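Chemist: Test case, fold it:
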Amino acid sequence: MADTENTIELCAKDDVAEGEALKVETGDLELAVYRVEDTFYVTDNMCTHGPGELSEGYLEGHVIECDFHGGQFDIRNGEIVAPPCIVKLKTYKVVPHDSAVVIEAPAD
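Modeler: Presented below is the predicted three-dimensional model:
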């Protein structure tokens, strides 16, 4: 198991279906957890352009499209794929774990 002082357990791996996103709230963080080809990715849940929640968006491969205005991001690195977004999406490092999705705790 990962060092729990520097990590945050978000959910069980089985909670996230292949090709889907799951909204997870922990502390002050509202995150989207994605599962693509049995690999997990985690980003902020809120779109950087407006009030859209990315966990409610459309995931195709490694690209999440905000259902509010159609902006797109690469979930692997937060890079903008399609406008109207102009601010990169925050991503979180996923830590290997047998049964849970765990991220490194963000620095304050």
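
Chemist: make it CA atoms for all contacts and neighbour counts henceforth
Modeler: Will do.

Chemist: For residue 38, give its distance to residue 78.
Modeler: Remark: distance between residue 38 and residue 78 (CA to CA, to the nearest Å) = 19 Å.

Chemist: now do residue 32
Modeler: From residue 32 across to residue 78, the span is 12 Å (CA to CA).

Chemist: anything in contact with each of those two?
Modeler: Residues touching both residue 32 and residue 78 (CA atoms under 8 Å, 6 or more residues apart in numbering) are residue 43.

Chemist: higher neighbour count, residue 38 and residue 78?
Modeler: Between residue 38 and residue 78, counting by other CA atoms under 10 Å, residue 78 is the more crowded of the two (20 against 12).

Chemist: and that one, that's in a helix?
Modeler: No: read with DSSP: H, G, I helix; E, B strand; the rest coil, residue 78 is coil and lies in no helix.

Chemist: Here is a second sequence; please produce its structure as well for comparison:
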Amino acid sequence: MSNMVKIAMTSDLSPGTGTTIEMEDQSIALFNVEGNFYAIADTCTHRGGSLGEGRLNGDIVTCPKHGAHFNVKTGEVTFPPARFGVKTFPVTIEGDDVLITLD
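Modeler: Below you'll find the model as predicted:
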């Protein structure tokens, strides 16, 4: 069953930044890409680095541990060493609230 939850306020993240949020026993990386918000699983599939702590360049986040790149819109790996993508979460903006859908 899907569950929509508030994860942040739009004012919490400036464009070009990301953060990690713990929500219902999950670590979620939230990013602001030119005013659009995207949420992915926070844990890199290579060796467990925090993607929310990574460097964001456009819609690509670089894992701070070993440099794997992930597209924050799709969760796909765009540069190794990671071989597998990460889960994405649908994001909805209601007023100033950033909501994500958890399953």
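
Chemist: How are the strands of structure 2 distributed by residue range?
Modeler: Along structure 2, counting by DSSP state E, strands occupy 3-9, 17-23, 26-33, 36-41, 55-57, 60-62, 69-71, 77-79, 88-89, 91-94, 97-102.

Chemist: Please identify which of the ones you listed is closest to residue 49 of structure 2.
Modeler: strand 60-62 (9.8 Å; CA to CA).

Chemist: Report the aligned residue range of structure 1 for that closest one.
Modeler: Strand 60-62 of structure 2 corresponds to residues 63-65 in structure 1, going by TM-score structural alignment.

Chemist: Check the mean deviation of that stretch from structure 2.
Modeler: Compared with structure 2 after fitting, stretch 63-65 of structure 1 deviates on average by 0.4 Å (mean CA distance after the TM-score superposition for structure 1).

Chemist: What lies in contact with that stretch?
Modeler: Contacts of stretch 63-65 of structure 1 (CA under 8 Å, 6+ apart): 54, 57-59, 71-75, 81.

Chemist: Give me the buried positions along that stretch.
Modeler: Neighbour-count burial for stretch 63-65 of structure 1 flags 63-65 (criterion: 16 or more other CA atoms under 10 Å).

Chemist: Distance from that stretch to the middle of the chain?
Modeler: 11 Å (CA atoms, centre = their mean, to the nearest Å).
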